[in-house]
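In: okay, here's the prediction I keep looking at, along with the sequence it came from:
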Amino acid sequence: MDRLINNIGVIGAGIMGIGIVQIAIQSNRQVYLYDAQQDAAKKAYDKLNTTLSRLVEKNKISQTDLEQSLANLHIVENIQELHICDLVIEAIIEKLDIKQSLMKQLEAIVRPECILASNTSSLSITEIAAQCQQPDRVVGYHFFNPVPLMKVVEVIQGLHTNTKIIDQLSELARKMGHRPVRTKDTPGFIINHAGRAYGTEALKILSENVASVTEIDLILKKSLGFKMGPFELLDLTGLDVSHPVMLSIYNQYYQEPRYRPNVLTQQMLIGKKLGRKTGEGFYKYIDQAKQEIAIIPKYSAHRHDLKTVWLSTEFDDDHKKLSTYLTQKGIQINLNAQPNNEDLILIANYGDDATHSAQRLGVNPEQVVCIDMLGNFEQCRTLMPSLLTQPKMIEAALDLFNQPNSETIVIEESLGFVSQRVLAMVVNLACDMAQQKIAIVEDINAAVKLGLGYPFGPIEWGDVIGKEKILKVLERISSISHDPRYRPSPWLQRRCKLNLSLNYQR
């Protein structure tokens, strides 16, 4: 098992197989490409030649690099020719029985020390290896599309996988220019598992009519810095892909409430509103271009003779930021224990809605407007009135917070706004993954940043935002809604109580 990996077999000349071949030949490995379909491997050679030629044109590689890389690629017409390999990676159809059959076939061809790797994105490595005579040499090696650009690979240890193989493939990944992340053989591994929180919570918020598709996408991009809103992302991936993954993870974890899918995507799947590929999903598309949906505000910002604001905050940084902002706007802050009848009651709350905030503070809900301070206050301000808030108070708050080059959005009452709910679920789920030792914290953070494009790793994000804020959001939503999906992770709770970084692991 300690042999150097120089000869790599790749089975499957589809988009993933070609991507794996490219990074392997560019790292000067000898690669033997096989595909059961006649001429598929030869066509892959031509595609790689075209891809590498474009890199030469862009001065990314030299002509010599191109020639050397292609010289490293060997097209084989008979699977028996893979007997020379130190490692064979299968990148074939995602069907368990076919992968199991292939692994058994390979055992009769390759040497006993040859590593057998699967590029599966969703199947259990332990199950793929179950019928093998040497299950200890079967491993997961999950790349992401497009392989040359997505610089991360999950190295998945099945129940029987030899740990030395994990070390070897991690080192190989680095030589091929990719960041290896080690993970246990669990549903979704790291990236598909950690990614469950973003879309599922956004769908729940939408189903509660808290905000529109456009508003939710806008808030999460502007406030938290996601590159794509959850509904843009679902449309890009396609619900024919996304919904079955949601359902699969939910069922593989025996209906764990954290992963609960939503009836909205099931209905859209039935109705063929799959996203870009069908011209309509959460948005409409013309020639693959998204058609924007205008936000129709329920309230307008009107000038009011607002002179005083009664301010309630739960964290010092929020108080300082809002106090400074109000003072600069010429607004006096009422420092009395209780507000006056004409005050705008501005509450920077976490986890509860305007109704519960008003009750908690013992103030008149007709004057209450809540504001979310969790995300980027300069880019996006989310306001939440109660069911009884006077329109003049909402309009006054809009006038107060409307600024050029920033978004101000009024949502319906929600436990935890939009950003708070989504980010709390993202952080909490990752904390649970660390608690279960699916992967180490460093690998969870790296995998999510590289694989999902989040601005921070999910566990480090909790420290950046403030772990106490995340915990408060979850505790309040959980206690009010009694929905177990929001229960705080023990990892999060202990580190808050001990005032440790969420990244602390031992």
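Out: Looks like it arrived, so ask away.
In: okay, CA-based contacts and neighbour counts for the rest of this
Out: Noted.
In: those strands in the stretch 201-350 of the chain, which residues are they?
Out: Per DSSP state E, counting those that start in this stretch, the stretch 201-350 of the chain carries strands over the ranges 284-286, 289-291, 308-313, 332-334, 344-348.
In: can you list the buried residues in the second one?
Out: Of the residues in strand 289-291, those scored as buried under the neighbour-count criterion (16 or more other CA atoms under 10 Å) are Lys290.
In: what sits against Arg381?
Out: Ser223, Ile371, Asp372, Met373, Phe401, Ser406, Glu407, Thr408, Ile409 (CA atoms under 8 Å, 6 or more residues apart in numbering).
In: next: Thr324.
Out: Contacts of Thr324 (CA under 8 Å, 6+ apart): none.
In: quick one, strands of the stretch 401-506 of the chain?
Out: Going by DSSP E, counting those that start in this stretch, the stretch 401-506 of the chain shows strands at 407-410.
In: just to revisit the earlier point, pick the most deeply packed of the strands of the stretch 201-350 of the chain.
Out: strand 344-348 (a mean of 24; mean count of other CA atoms under 10 Å).
In: now that one, how far from the chain's geometric center?
Out: Put simply, strand 344-348 sits 32 Å off its chain's centre (CA atoms, centre = their mean, to the nearest Å).
In: can you check stretch 127-139 too?
Out: The gap between where stretch 127-139 is centred and where its chain is centred comes out at 30 Å by CA atoms, centre = their mean.
In: how about stretch 64-79?
Out: That offset, for stretch 64-79, works out to 35 Å (CA atoms, centre = their mean).
In: picking that back up, now the strands of the stretch 201-350 of the chain as CSV including distance to Gln68?
Out: CSV is the format used below for these (distance: least, CA to CA, whole Å):
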stretch, distance to Gln68
strand 284-286, 43
strand 289-291, 39
strand 308-313, 63
strand 332-334, 71
strand 344-348, 61
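In: between those strands, which one is closest to Tyr32.
Out: Comparison of those against Tyr32 by CA to CA identifies strand 289-291 as nearest, at 39.4 Å.
In: so Thr313 sits against His319, correct?
Out: Yes. At 5.6 Å, Thr313 counts as touching His319 under the criterion of CA atoms under 8 Å.
In: in the protein, which residue is closest to the centre?
Out: With distances taken as CA atoms, centre = their mean, Gly195 lies nearest the centre of the chain, 3.3 Å away.
In: mind checking how far it is from Tyr350?
Out: Relative to Tyr350, Gly195 is positioned 23 Å away (CA to CA, to the nearest Å).
In: alongside the first one, take a look at this:
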Amino acid sequence: MTQATETPSQALPPSAPVLVIGAGAMGRGIAQVAATAGHPVTLYDLDAAQLDAAKAAIERDLASGVAKGKIPAKAAEATQARLTYTQDFRETAPLAALVIEAIVENLEVKKTLFRDLEALVAPHTILASNTSSLSITAIAAPLTHPERVVGMHFFNPATHMKLVEVVSGLQTDPAVAETVQATARAWGKIAVRAKSTPGFIVNRVARPFYGEALRLLLEQTSDTATIDAILRDAGNFRMGPFELMDLIGHDVNAAVTRSVWEAYGYDPRFQPSLIQEELVRAGHLGRKSGRGFYDYREGAHNPAPQEAEPHPLADPNASLIGDHPALDAMATRLHNGGVAVKRATVPSEPCIETHGVRIVLTDGRPATLRALAEQNPSLAVLDWVRDWKSATRIAVAFAATTPDAARAQAIALLQAAGLRAAVIADTAGLVFARTQAMLANEAADAVHQGVASAEEIDLAMRYGTNYPEGPLAWAERVGVIQVTQLLRHLHQFTGDPRYRVSPYLQLRAAEAALNRAPRHLG
């Protein structure tokens, strides 16, 4: 057994030298994190100008931390003193306990670098790649000792984002991965373990956040500003998907989607969007080019989210039927809005009945098909929200047969409850429910395929993407039975295999159904 496989499952001591290859935004951020944790760090780049820019950026960031009172001046000085910048790593590499590569996302270039490093480093040195999507197994394959190679995927900016994905390739020694995970935690990071599969955790599980928004736009459900607002105000996401894609850059976002799609054998779940590809062809890459889904050029005016004009209540009475947390919250909100509320907690599908319209929560079916199935031509379907007590906006769709007066009453009722009603086209699953269910479904499939545990996937999505809660925790909270039903209706209506329900989610729903079923002994 090599020394690399005998690496103890504990964090590298602060005295252990670290070599970071690549002085771009990621590399310099990783170098700063390691140096802040007490390690002597060498930052390498072949380009002297890049090294100078990295040094200046680190000094600015540390100075800013001092000015804001976040970093003691002496600590900032000590961090800078631990950093060395070089255009030649041949003397430094043999001393390093950990080498972290943060260069161009090109498999052949990375393989060549790691072959060169293996000839220089000590037998115990761990070789880590900051790749966001390339196979750790493939990077390590040409090496004599592939067991020492591991993924250490930081998120940008590395100095502020808490997550690190520790990725094991087929031949990675578990002790090496454990050491890297412990080291990342010692650096103040949330470190999660994952297998080397396309997209690892975050770049795979996050695809539906973009993909469903792009599908909703393609289906002419609503416009970008409205979809973004719904997901911010009803889903508590920090940014809507279109503004986030503009921030990331459509060339980058589309490339990651295409990479995951191709790696998974062109699975429809990850199919790239023609809308986004058109933006890339036009050079509308988002903020960095001045135009994307939104216009960032000086003097540009972007449309506001659509919402219904104020409607007067034709009838200030409403009956809330069934037992559901949404009804509990809505009862309070409606009462505070001057509506006389009558509760009936009888066994029933949760609904609100008022002045000739029945208002129900989406179960994945379009409102018109649901109205037909239930023989109720006057139907309004509400989107889900993350928190019924605090949500400020909600999507609503109407069956084609719903009379205008009934539509107006439903909108007025939502407005009385303090909700801005976004009326969207009649579509399957609406906006937040459809997006969040697909995030949960993809997370469930990652668990099913052994990429990572449910707990680590939820951690990764909270700290790698700043989601308000993990998608699997959300599914358990709102009910895996309801989430599974919504996905099945989406699949049935669209016929699109992207909406097939993960086996893991199906089993969790079956377990939940058995646990709540009456038990008969005999």
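Out: Perfect, I can see it now. As the structure is a prediction and not an experimental result, all values here were calculated from the model.
In: superposed, what's their TM-score?
Out: TM-score for the superposed chains, counting by TM-score structural alignment, normalised by the length of the first structure: 0.91, backed by 495 aligned residues with a CA RMSD of 2.7 Å.
In: and of the strands of the stretch 201-350 of the first structure, who's closest to Ile5 of the first structure?
Out: Evaluated over those, closeness to Ile5 of the first structure peaks at strand 289-291, with 44.1 Å, by CA to CA.
In: helices and strands around that closest one, which ones?
Out: strand 284-286 (3 or more CA pairs under 8 Å, 6 or more residues apart in numbering; DSSP states H and E).
In: ok, the residue lying closest to Asn405 of the first structure once chain neighbours are set aside - contacts?
Out: Sequence neighbours aside, Gln379 is the residue nearest to Asn405 of the first structure in space, at 7.2 Å (criterion: CA to CA, 6 or more residues apart in numbering). Shown in contact with Gln379 of the first structure (CA under 8 Å, 6+ apart): Lys222, Ser223, Asn405, Ser406, Glu407.
In: neighbour-wise, which of the residues you listed leads?
Out: Counting neighbours by other CA atoms under 10 Å, Ser223 leads the contacts of Gln379 of the first structure with 24 neighbours.
In: that residue corresponds to which position in the second structure?
Out: In the second structure, Ser223 of the first structure lines up with Ala234, judged by TM-score structural alignment.
In: burial count for the closest residue in space to that match that isn't next to it in sequence?
Out: With sequence-adjacent residues excluded and distances taken as CA to CA, 6+ apart, Ala234 of the second structure is closest to Val385, at 4.7 Å. Using other CA under 10 Å, Val385 of the second structure is surrounded by 24 other residues.
In: verify the stated contact: Val385 of the second structure with Gly235.
Out: Yes. The criterion here is CA under 8 Å, and Val385 of the second structure meets it with Gly235 at 5.7 Å.
In: which residues do the two both contact?
Out: Common contacts of Val385 of the second structure and Gly235 (CA under 8 Å, 6+ apart): Phe432.
In: ok, which stretches of the stretch 101-250 of the second structure are strands?
Out: Using DSSP E, counting those that start in this stretch, strands in the stretch 101-250 of the second structure cover 126-129, 149-154, 163-168, 190-195.
In: make TSV out of those and add distance to Leu117 of the second structure and mean neighbour count.
Out: Output for these, formatted as TSV (distance: least, CA to CA, whole Å; neighbours: other CA atoms under 10 Å):
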stretch	distance to Leu117 of the second structure	mean neighbour count
strand 126-129	8	26
strand 149-154	11	29
strand 163-168	19	28
strand 190-195	23	23
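In: nearest to His284 of the second structure, of the ones you listed?
Out: It is, among those and with distance given as CA to CA, strand 149-154, at 27.2 Å.
In: am I right that Ser357 of the first structure is in contact with Tyr350?
Out: No. Counting by CA under 8 Å, Ser357 of the first structure sits too far from Tyr350 to count as a contact (9.1 Å).
In: helices of the stretch 201-350 of the second structure, residue ranges please.
Out: 202-205, 207-218, 224-233, 241-248, 250-263, 274-282, 325-336 (DSSP state H, counting those that start in this stretch).
In: need the winner for burial among the ones you listed.
Out: Each of those was scored by mean neighbour count; the highest is helix 224-233, a mean of 23, by mean count of other CA under 10 Å.
In: how about residues contacting it?
Out: Residues contacting helix 224-233 of the second structure (CA under 8 Å, 6+ apart): 213, 217, 237-243, 293, 303-307, 391-395, 422, 431-432.
In: for stretch 385-396 of the first structure, same thing?
Out: By CA under 8 Å, 6+ apart, the list of residues contacting stretch 385-396 of the first structure from outside reads 299-304, 306, 344, 353-355, 365-370, 410-413.
In: how about stretch 56-65 of the second structure?
Out: Arg28, Gly29, Gln32, Ile71, Ala76, Gln80.
In: next, the second one: secondary structure please.
Out: Looking back up the chat, that one is Gly29 of the second structure. Counting by DSSP: H, G, I helix; E, B strand; the rest coil, the backbone at Gly29 of the second structure sits in helix.
In: excluding chain neighbours, give the residue nearest to it in space.
Out: Ala158 is the one closest to Gly29 of the second structure (CA to CA, 6+ apart), at 5.0 Å.
In: the one you found pairs with which position in the first structure?
Out: Aligned counterpart of Ala158 of the second structure in the first structure: Val147 (TM-score structural alignment).
In: separation between its match and Tyr34 of the first structure?
Out: Distance, Val147 of the first structure to Tyr34 of the first structure, by CA to CA: 18 Å.
In: circling back: just give me the neighbour total for the match of Ala158 of the second structure.
Out: Val147 of the first structure has 21 nearby residues by other CA under 10 Å.
In: test my guess that it contacts Gly19.
Out: Yes. With contact defined as CA under 8 Å, Val147 of the first structure reaches Gly19; the gap is 4.9 Å.
In: which residue is the nearest non-sequential neighbour of Arg476 of the first structure?
Out: That would be Gly351: by CA to CA, 6+ apart, it lies 5.1 Å from Arg476 of the first structure.
In: just Pro365 of the first structure next, same as before
Out: Closest to Pro365 of the first structure by CA to CA, 6+ apart is Ala358, at 5.5 Å.
In: is the residue mapped onto that neighbour from the second structure part of a helix or strand, or is it coil?
Out: Ala358 of the first structure maps onto Ala371 of the second structure when the alignment is built from TM-score structural alignment. Under three-state DSSP, Ala371 of the second structure falls in the helix class.
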